[in-house]
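Peer 1: Below are the sequence and a predicted model for it; my questions follow.
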Amino acid sequence: MAVLAITAMLAVTLDQITKELSTNGLTEGEPVRILGGLVYLSLLRNSGAAFSLGSGYTWVFPLVTLAVVCWIGWMSARLRSVPWAVALGLVLGGALGNLGDRLFRAPGVFQGHVVDMISVFGPYGEYFAVFNIADSCLSVGVVLAVLLELTGRQRDGSRLTKSTTKEKTTA
């Protein structure tokens, strides 16, 4: 549980610091080109999900996030695996980072717009959605969880093998 909590706290802290630096140092519509144009820092306030999907349903995202946070809290009591703790900590940290925006940023509670600032290959998300550190943590955490699941690593620290899979299916 400590690894999960530390991972989540680091993710939220890094996300909030980059959002604060972005809102104070960047101007909307004036992207900053870095790494030879591989990455642009472009301040954007997103009312939807990735690619601005669901913009008209901003109030839904905090509810889904609260459900995810509750599920991770429930799972953490059974957690005995460091890799799973990192994966769930990244998901939790990313979810909480964006939840903070939804609750405390304009235009209001449960309708706040998420601050995004990282755009790859183009300044305005022409090739990929503009995202933030919380989005990155969520994505990496989910991919890690899928890989752990596919390789048979269990949240209790055990590892599924072909023989234990056969035993479970015949039982």
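Peer 2: Perfect, thanks for sending it.

Peer 1: make it CA atoms for all contacts and neighbour counts henceforth
Peer 2: Noted.

Peer 1: And for Glu30, the neighbour number?
Peer 2: Residue crowding around Glu30 was assessed by other Cα atoms under 10 Å; the count is 13.

Peer 1: Alongside the first one, take a look at this:
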Amino acid sequence: MKKYWFLSLSFFILILDRVTKEWVVKNFYRFETKKILGNFLRFTYTRNPHGVFGIPLGGKYLSLILTLCAFVFVIYLFIISKERFLAFALSLIIGGAMGNLWDRLTAGSVVDFIDVGIGRWRWPTFNVADSFVTIGIILAVAYWFFEEKRKGARSTCV
């Protein structure tokens, strides 16, 4: 299976992530909030020096090392994948991971700006890269779950 299309998708996600983050950095003050869909969807410019959801992972360098290890592992999974659906899911993760790695390597923190919530309950602020990583993980887990069920069903039929 040729994977060039999937890698093109990863680079498109990287470019989309970079463009949106640059737009936010140039048009917002830090912690400035603009309502997009009332109070439900807002853009709030923040920087996250930590891991996912702002959880500290033992310092900037440990966080970077863990991120790089996870990135290399996903690349490995992409290389050995033989199914188009799994390659698609992994390409979403790779594209998003490249966007956040870019920020970590160049600025030491990740630009976040998508702020979603209802009333006083707010989801941790995130970005375009995070969205694609999340979608890719959900699709990959679904693939592995259904693939295991399919393998189990096949083995019981023999």
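Peer 2: Received it, and whenever you're ready, just let me know what you need. Because the structure is predicted, anything quoted here is derived from the model rather than measured.

Peer 1: Let me see the ranges of the strands in the second structure.
Peer 2: Taking DSSP state E, the strands of the second structure run over residues 33-37, 41-48, 110-118, 121-122.

Peer 1: what sits against the most centrally placed residue in the first structure?
Peer 2: Nearest to the mean C-alpha position of the first structure, by Cα atoms, centre = their mean, lies Leu138 at 2.3 Å. Residues near Leu138 of the first structure by Cα atoms under 8 Å, 6 or more residues apart in numbering: 90-95.

Peer 1: Turn the buried ones among the residues you listed into a named PyMOL selection, would you?
Peer 2: One line in PyMOL is enough to select the buried members of the contacts of Leu138 of the first structure, burial here meaning 16 or more other Cα atoms under 10 Å:
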select buried, resi 90+91+92+93+94+95
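
Peer 1: Export the contacts of Leu138 of the first structure as JSON lines, with columns for distance to Ser163 of the first structure.
Peer 2: Shown next, in JSON lines, are the contacts of Leu138 of the first structure (distance: Cα to Cα, whole Å):
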{"residue": "Leu90", "distance to Ser163 of the first structure": "31"}
{"residue": "Val91", "distance to Ser163 of the first structure": "31"}
{"residue": "Leu92", "distance to Ser163 of the first structure": "33"}
{"residue": "Gly93", "distance to Ser163 of the first structure": "35"}
{"residue": "Gly94", "distance to Ser163 of the first structure": "36"}
{"residue": "Ala95", "distance to Ser163 of the first structure": "36"}
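
Peer 1: lining up the contacts of Leu138 of the first structure with the second structure, which overlap?
Peer 2: Of these, the ones still in contact in the second structure (both residues aligned by TM-score structural alignment, their matches' Cα atoms under 8 Å) are 90-95.

Peer 1: Please flag which of these sit within helices.
Peer 2: Among these, the members found in helices (DSSP state H) are 90-95.

Peer 1: okay, now the equivalent of Gly99 of the second structure over in the first structure: neighbour count?
Peer 2: Aligned counterpart of Gly99 of the second structure in the first structure: Gly97 (TM-score structural alignment). Per other Cα under 10 Å, the neighbour tally for Gly97 of the first structure reads 27.
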